[in-house]
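*Asks:* I need the structure of the sequence given here:
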Amino acid sequence: MFSFLKNVISSFWSENDADLSLDEAYNILNSAEDKEDVELPNEISHSDDIQDDYACYHKTGTVTAANDGSYTIDDTYEFKSQLENLGVGMQVSFTVYTTNGEVKVSDVAIKDDWNCSMYNVRSSWTSRTLICKVSKREGRQLIATPGDISIDLNSITSEFIPIVGDWIELQAKVELDQNITDLFGKVLEIERICALRPRVLEGCVKEWCNETKTGVIDRVVYFNGDTLTSGYVPVVGDKVIIEAIESDQGRYTCRALKVIPEKQVDKQLTLTSDISCKFEDNKEGIYISDNIFLNAVKLGRWITVNLESNRCKIDRAKNVNKGSFLLANSKFKLKRSELVRGQYLTVPPRFISARLPDYPVPQKLYNIFVQHADEKNDAQLKEDICKAKPCLSMSLSFNIYEDYFHTLLHLDEIQHLIALKNYEQDRVLFIRNAEYLMVEIENLSEKRPSLIAGDRIIAKDSYNQDAIEYEGIIHRIGAKHIYVKFAQEFHDSYNGEDMSIMVVTSRSPFRRMHQAVGLAIRNLGSSFLFPTKVVQQKPQVNFVYDQYYDHLHFEIDDDCESSILEINKKPTRTEKALAALKKHAMEQQKNVNNDNENSPTGFSEAEHVKSQLLLDPPKDNNNKSKKHSKVEFPNRTQTPLKLEWYNRKLNYYQKEAVRNILLGEARPLPYLIFGPPGTGKTITLVETILQILRLIPHSRLLVATPSNSAADLIALRLIDSGVLKPGDIIRLVAYRCVVEDKLSVKLIPYCATADIAREGTNLQGFNVNSNGLTLGCNSSVIGRHRITVGTCVSLGILYNMGFSKGHFTHIIVDEAGQATEPEIAIPFALLDVLAGQIILAGDPQQLGPVVISKLSAAYGLEETYLDRMLSRFPYVRDSQGFPDTGGYDPRLVTRLIYNYRSLPNVLKLSSDLFYDGQLVATISPIKSKEANLLNSVKEILPCQNNNSIPPSVVFHGVIGENYQTPDCPSWFNPNEASQIFYYVNELYRLGLKHTDIGIISPYIKQVRQIRSLLIEAEFELPKVGTVEEFQGQEFNVILLSTVRSSENFRNYDLKYKLGFISNPRRVNVAITRAQALMIIVGNPYLLCQDPHWRSVIKYCVDNGAYCGCDLTYSS
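*Replies:* Below is the predicted model:
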């Protein structure tokens, strides 16, 4: 540049050249300025002057590239804009500034020649907090006043979804303007928005309109249907806990972000917080001075604080090893007698690539449990636990993530150890059975925690405390007996002596979860575990695909569609689209010539209409998201692949999920697929896996599930697809699955167990047993297949084998709603967030993971990662921002809405309560096997008002009595059991089989009562069980006994989470098991006091499907 200026100057002073005119001189100087502007980005990016990081420039330039909302100015400055008529070659004005070394562009406008004085000017910017009010919203765009500030929710960080009227706090970068008193110039960038004055309050519902889904709490706080917890329908007078923010909503000054019934308060909505005072207490020689007074405190002044500890130096040693630990590695104290080891399922390896840390239970926590063992009130226990672990009183955040989940896992393990005492017995006789010694345990299948092969039995002489202890390994588990192998010397010497036994289970699952929690912090980071915004990425796959749209209408009978519309009363967005398709089809049909049947193509009239629709779908402005033309990626050099569906029966939303996953525009944030049972989540995952394998050749997939049954199901679906070649997939199983013989014959050739021995130290190598199962595979075999399938816990063995993050490119988790967050972190932690992708599928409204410790469940271990993501920005539902996708950002979430299992009337109840009324039934209420079955039992059902279709959901009111027996804490209700027996008898009389019927009760004692009645009557026994036993299953007819009939025990159930009262998810599971008919038997007066059951009973009353005791129900 300096050489260029030198030439300019020399041109003025050269004696040999002719004098320049004034215009020529100005042209030369303007060219020099342009040269300086071109060099500006490099100067900004690499300048050592710290002021450059706060500099901004008003500039002009030419748009040189444009691609789908992304533009480039002067081949240098990239930006995104929604300006209309902006194209290549246009002159624009803009502001360019730097932040953290990154050049950013804002305030782009088409150049105005009348105001050129503002161009090419340098100024500065600063960070500032602005208090604004949302005055307008269109989709994801907000306008905030004062200043008419435009905010794009897709590009900022937020913790909630604002609406018009909300007061918000903006963290922004603003230009400094010296012409304004407070120097507040143009807003360059909005970084974050926060709600103003968020707080948690108690209140009472004063108004609620079911039509508009709006209400008022305490005459001050406005709320709408989006703020309600799933399944809750408010009624005037309900006591609620709310999270409120400042907002102008007509005559109301606050708005609720979350509304929870008082009896189901979320752990994170804490009314009071006294955690700070606990840090002010004097403890362990540290004394906190009171009322420290500092003179003349000024900004910038340095203050020296002296800390003095009077703790004895000898006492420091106790923090080196945190005291003794409970059953660390299941080792026994030295004062115990000698322990003789048993016969293990496999020989433990001597050398392991990566050993699991112990993560022992701290003695301090265990002592607190022992101290409160005899107390019935948990309040003091919770208080002492929170004092020992203050993180439990805080909302979950990245800073306390590790400590929080380590503590919850320790609490769960302590309860696990306490529960194992139920297996302890004195004076036990072993029964010889071939190579085993058997032990009889009553109610073995009902005891929790369940025993599995590989667990250990410690046996010793009942009458000699110093006798030798023998370790026995459980090899098999029967209905009432466990099959144990001790050391051979014990088998030879045992002669029927009385023995005392205790059970010791493996700690490996807990240790793997502890390790995964730590790895999640290091490998995933805060932006993954606690996302607050979406940083859009370029598509990960270059592909094209043919047009598709929601043509499910063609698979539904005309009578079915009209009946569904009649049942749902108000057509939904999807139904309107179907109606538009039908109208278009009728118009096309009128134009079809009858001679087409004899045309050379051989198409029938119906085929012609359908083909025309598929080629030329109707133009519907309200259904833009339903139609997709071919999409290409011109910026990619390689030839795009064609997306061809392996399963051509996928519906529109399933295809959308697969397409969005392949694009991966929100990577590394996980993609969520959720929906109720029967909507095809697993089928969608199978298609996704197959498409990733085909379109991303370098991919290696890890497929995880919480249970073996779910892992087997998805593995079998992948094998049955016929796409995979031998060696593409491996089903990783634990050795106990082999011993217990629980593997499907079809799956055995694809199964293998892992050997964690360091490679080269196990000379035997892997072998194949007689069934074709591969045993003992090392790291050279396991993990090298394109697809590895296993349970979350069993996949933790990959850490022991030395696999590091990034080995698998895609982590896929099915049934994610049934896994705790530490459990799901085991496969997660193997992800490289810079290059990988995670996909989750599940239903957050069904029963979650089984957590033994009520304390751990209360503090958040029961809340799954799927739950947590769907309740926070940017995953949270935004019906105004994403009206075409059910309120969810399609880059992050797909909700499946088409149900293929249940009649519309059965589906509507759960749809309205738990799924925002979005579910669509595909089964005809008139022409289907389910409808025929319902009609066959019509005579035993109450008649609906002016409707020929029998009711699919019936409530039979029974005022009974609930009882307990001395030997069992569970409850039973003889009156309800008799009514259930009556319905079973009638259903059998009308031709139904036992395989058509399922009977559910929340109490095991009622299950036994009903089962015994049916056995005494010599009926074929249908499936009778608790709600947990029915999750994932469906029957044509479901009979449901709620049992509880006494007001005195309602609060007891709420406190200890018993029955249906305390858990809306248990209600949801129960009412979604039926395909054709559900009959609920219970006390309506008691159940109406629960908000969810109140809605169920009202649904039956409104549809004329209530019978039994008299009921006066006021809506």
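*Asks:* CA atoms for contacts and neighbours, from now on please.
*Replies:* Noted.
*Asks:* what's the spacing between residue 386 and residue 365?
*Replies:* 10 Å (Cα to Cα, to the nearest Å).
*Asks:* how about residue 127, secondary structure?
*Replies:* Put simply, residue 127 is strand when judged by DSSP: H, G, I helix; E, B strand; the rest coil.
*Asks:* excluding its backbone neighbours, what's nearest it?
*Replies:* In space, and not counting its chain neighbours, residue 127 is closest to residue 173: 4.5 Å by Cα to Cα, 6 or more residues apart in numbering.
*Asks:* Quick one: list the elements packing against the stretch of helix or strand the one you found belongs to.
*Replies:* Here residue 173, judged by DSSP states H and E, is contained in strand 167-176. Applying 3 or more Cα pairs under 8 Å, 6 or more residues apart in numbering; DSSP states H and E, we find strand 167-176 packed against strand 121-138, strand 184-195, strand 239-249.
*Asks:* any idea which of those strands is most buried?
*Replies:* strand 239-249 (a mean of 22; mean count of other Cα atoms under 10 Å).
*Asks:* Pull the distance from it to the chain's centre.
*Replies:* Distance of strand 239-249 from its chain centroid, counting by Cα atoms, centre = their mean, to the nearest Å, is 26 Å.
*Asks:* burial count for the residue nearest to residue 127?
*Replies:* 20 (other Cα atoms under 10 Å).
*Asks:* For it, give its distance to residue 95.
*Replies:* Taking Cα to Cα, one finds residue 173 at 12 Å from residue 95.
*Asks:* Please give the structure of this sequence too, so both can be compared:
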Amino acid sequence: MASVGETKRPKDCKLCFEELDDLHLESSNHVFNYMLSTYQENKTSLRSDRHGVVVEVDVQKKNGFNYNFDTTQKKTKGKYTLKMTPKEFYLHGCQVEFSCVIKNIRREKNVAMIYAGVLHPYEPFSMVDPNNNMGKFPSLKPGGTYGLKVILKLDKCNVSNYEIPIFFSLQAYSKQNKESMMNFSITRTIVVIIQEDILEPDLFEKSPFTHNEWQKVQVHKHSKRFHRYMPTDQFKIPQKYKRSLALWSYNQERNINPAIWQEFQEKLYPGTLSADNYADFWKILLWLEEIKTKIALQAYNMEKVTLKFISSSQGLRLGVPGLGEKRPSVIRGDKIVIKIHDQAHKSYEGLVGHVGDKAVDIVDLDDEIVELIKREPDTLIDVKFILSRIHFERMHHGVEQVALNGLTRQLFPGTDLLKKQYTERINLGEQDFHNGDIYKNYEQRLAVTKIVNLSSKGAAPYIVYGPPGTGKTVTIVEAIYQLKRNTDLKILVCAPANAACHMLAEKLSEFCRTSELLRVMSETCDTSSIHDNIVKYCNVIRDKDKSGSEKLKVIPFPQEKLKDYRIVVTTLVFAGKYTRVYHPDVVFLDEAAQASEPEACCALSLLMPDKFVVLAGDPKQLGPVVNNKVCKNYGYGISLLERLSDLTLYKNDLISDNNFTTMLKLNFRSHKEVLAIPNEQFYGNNLEACSVISNHDPLAFTRIHSGIMGGKVNQKKGGAVEFCAVLAKEQRHGRSPSYFNSSEVNVVLQYVTALMALQFPDKNKNLRPSEIGIVTPYIRQVYKIREVLSPLYKDEIEVGTTEAFQGREKRVIIISTVRGQHDLLLEDKKYKIGFVHEPKRFNVAVTRAKSKLIIIGNPLILNRDKLWKKLIEQSSRLGTHCGVPYTNRDQKERDNITSRFKNLQLKDFMRTSS
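*Replies:* Predicted coordinates:
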């Protein structure tokens, strides 16, 4: 069944990810990738000793040194691994040698050696023949052997994994057919790992996730459960659609009832979002997203786990592997049902009270189960996660209300609005600005002026397009100040996350009394991040828990009193609670690019058609999270801000009298070299790096890698962008979806140590740990880096994923890219995890740095991505490309590898001796 709006497109080559045609099949690129693919298919047989030939590899001993040489994988993977510390490698003269012995274990018949070499050219590796017979080997008689050497020689002790596949092509008489010759090849892989063992060994137990569904059991709920924020079961998925939506979510459209499929297509017609299908379109997509999220959550049901009693909350703590990477995705207020493992007839329902990186607290449980765990903490428990529907309910209601209120006209504006006349009724002088710096910034001043004069009121949202470091939030805060000062309008200020709302409330509190500003939040809000200076503006009270510790407790806020405040700040989804009772005149959506359109509708649904909307954000950075691929294909992952930004109306930002958008252009954060690539690739070179502090920071002119290698740090021959090449393989534990790279952890530690040792003439320029941020795409790498840094810097150095750093900045950003599969015969283009082939994640990561950006990664992988390739090329121009030597896989290199493969017998081949 074809989806609505689906058009036929040429098929892509599964090997090359390029359009498949006859010319492509004959191209050198396809031949190369086909060769690699065939090699992958035959690796298992290639590394096997056979036809009476055995290949052994050993490290050449030197001065009685005790080597850490692992041969346990020689049978399973044909791999030999040598581990050395940088100091040990240095004491070896930065050179190690391996012997490769080919043995003919037959009782009769010679074996001919046809060829021996490395599959991939790599300058530090060489294969030599002590007998000088390379290319013309003698035959091996029965019981005979022949020895070759493989040498790794480096100039420096760079931390990395040095791995190279070697192969031997041979010819022998077939044991089955004495008159026939068998041509075959045997491969081996030598790995030299140079790094310190700084990570503690992980002890991983069997995963507690079972994927098992529960049978129906009686559920006991707390008698005093607080129901105020529980869902009301509105907009539930119709029973007749559940199976079909689940099938669709897992690409099984052909099994859907044709009549139901037709209904779906009619509601989605013409296959893209429009003003006409707005409510029905989002209803289907929200159901799809909900059902996929619900099914995905059930996969994390747990069995035979133990819980810990928490006296402060009178609840239970549950350890959840993968929680920090949202596997499972659990938020405060979600339901969790638990039961004693051997008792199938009775279970207990509670709520998620707190979510950490590795554990959740379950509160509001029946006292019976809490007391049992308190007395018998070793009791084995089964756990089931249940999706809270309240977010989906509010999004459904928001979308429906936006359509009913006639607001869809503003959300699909046409180019005819460019003719709209604009009258500037409120003139702002320099003395009128709360923040005087905004008056001096043309684009910021223009945006504030347009907003205070409601330039697009009733016609379309006004967009403040704020690339990194351009002062987007301070601009809209100034605009709110001017609206408060010059009008009597009621203002709603929203953001997707509570942390952003807290920050907005702090900035607004500078010019608001408690009778004017309200920061209203739900009872599920984590209050630990609320600073003391805004407590008086929030619906919280100071309360003591049962342990005597004081904490903030959210109290319900009377809905009818919202209208008494000039400015209300809350999250987008929570705003949907007040649709029927609160109707502001102006709605500001900060960080609007991170919110899905239905999420934005939770706030927009409070508006009447002739009111004013301001969206602030950057569509070139991370957008909404989508679980369902079908939803993603239909645009669920495109925020309202990004969708509007693609319209002609919003692309006329160069027109001086545009009433609908302003692009902020002065970047106050980053050094010009840090900003160069993202500016070119994402912002049309419109940004100007105007931070005097960052552009003149001595750190930006210092080559840090020199300090890592034991040399003197040169404070005049560096650049703001530094790339350190590390060829090392990522790892993961069991089925964990999260990767780590221990070699990169080593290099991160080396860089941090070198940075903290820097001494500038001006002592005020010396680095503090809090000025360093470390960004990595995988939560497991976050944990590994924290493990080695925390004992030294007491968590002063912030380490987090890309998502955690969005909106943040640090004087120094170190990026550990992790993705480093260094078997050079793998198909690199298949890697679409982490930073590779993820433009928005790349943009966020590299634009967090103020004065120094340090990238640690595998250039052989990163060079496959055009953005990372440009960054690596930039470091070469700056003279800050460092780390291990490597050869780029350009066409010349590919041709070289292809020529070597001609000597490799990918499959055993029999031919008659005649």
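*Asks:* Just give the TM-score of the two.
*Replies:* Overlay of the two chains. TM-score (TM-score structural alignment, normalised by the length of the second structure): 0.65; 655 aligned residues with a Cα RMSD of 4.0 Å.
*Asks:* how far away is residue 900 of the first structure from residue 928 of the first structure?
*Replies:* 12 Å.
*Asks:* ok, back up a step: mind putting the helices and strands packed on strand 167-176 of the first structure in TSV, distance to residue 214 of the first structure included?
*Replies:* Shown next, in TSV, are those (distance: least, Cα to Cα, whole Å):
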stretch	distance to residue 214 of the first structure
strand 121-138	19
strand 184-195	20
strand 239-249	11
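*Asks:* Residue 496 of the first structure is nearest to which of those strands?
*Replies:* Comparison of those against residue 496 of the first structure by Cα to Cα identifies strand 239-249 as nearest, at 61.3 Å.
*Asks:* for that closest one, packing partners?
*Replies:* By 3+ Cα pairs under 8 Å, 6+ apart, strand 239-249 of the first structure packs against strand 167-176, strand 199-209, strand 252-261.
*Asks:* Can you lay out those strands as JSON lines showing distance to residue 472 of the first structure?
*Replies:* JSON lines is the format used below for those (distance: least, Cα to Cα, whole Å):
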{"stretch": "strand 167-176", "distance to residue 472 of the first structure": "64"}
{"stretch": "strand 199-209", "distance to residue 472 of the first structure": "54"}
{"stretch": "strand 252-261", "distance to residue 472 of the first structure": "50"}
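*Asks:* To residue 521 of the first structure, which of these lies closest?
*Replies:* strand 167-176 (26.7 Å).
*Asks:* how would you label residue 165 of the second structure: helix, strand or coil?
*Replies:* Classified using three-state DSSP, residue 165 of the second structure is strand.
*Asks:* Count the neighbours of it for me.
*Replies:* 19.
*Asks:* How about residue 734 of the second structure?
*Replies:* 11.
*Asks:* so what corresponds to it in the first structure?
*Replies:* Matched to the first structure by TM-score structural alignment, residue 734 of the second structure sits across from residue 966.
*Asks:* what do you get for residue 576 of the second structure?
*Replies:* Checking TM-score structural alignment: residue 576 of the second structure goes with residue 796.
*Asks:* how far away is that match from residue 822 of the first structure?
*Replies:* Distance from residue 796 of the first structure to residue 822 of the first structure, by Cα to Cα: 11 Å.
*Asks:* what's the answer for residue 1017 of the first structure, then?
*Replies:* Taken as Cα to Cα, the span from residue 1017 of the first structure to residue 822 of the first structure is 47 Å.
*Asks:* So if I had to pick from these two, which one is more boxed in?
*Replies:* Shown here are residue 1017 of the first structure and residue 822; by other Cα under 10 Å, residue 822 has more neighbours (28 against 10).
*Asks:* how many neighbours does the closest residue to the more buried one other than its chain neighbours have?
*Replies:* What sits nearest to residue 822 of the first structure in space, not counting adjacent residues and going by Cα to Cα, 6+ apart, is residue 513, at 5.1 Å. Using other Cα under 10 Å, residue 513 of the first structure is surrounded by 25 other residues.
*Asks:* and if you look at residue 481 of the second structure?
*Replies:* 21.
*Asks:* helix, strand or coil for it?
*Replies:* Per three-state DSSP, residue 481 of the second structure ends up helix.
*Asks:* To which residue of the first structure is it aligned?
*Replies:* Checking TM-score structural alignment: residue 481 of the second structure goes with residue 690.
*Asks:* coming back round to it: so for residue 541 of the first structure, which of the helices and strands packed on strand 167-176 of the first structure sits nearest?
*Replies:* Of those, nearest to residue 541 of the first structure by Cα to Cα is strand 184-195, at 29.7 Å.
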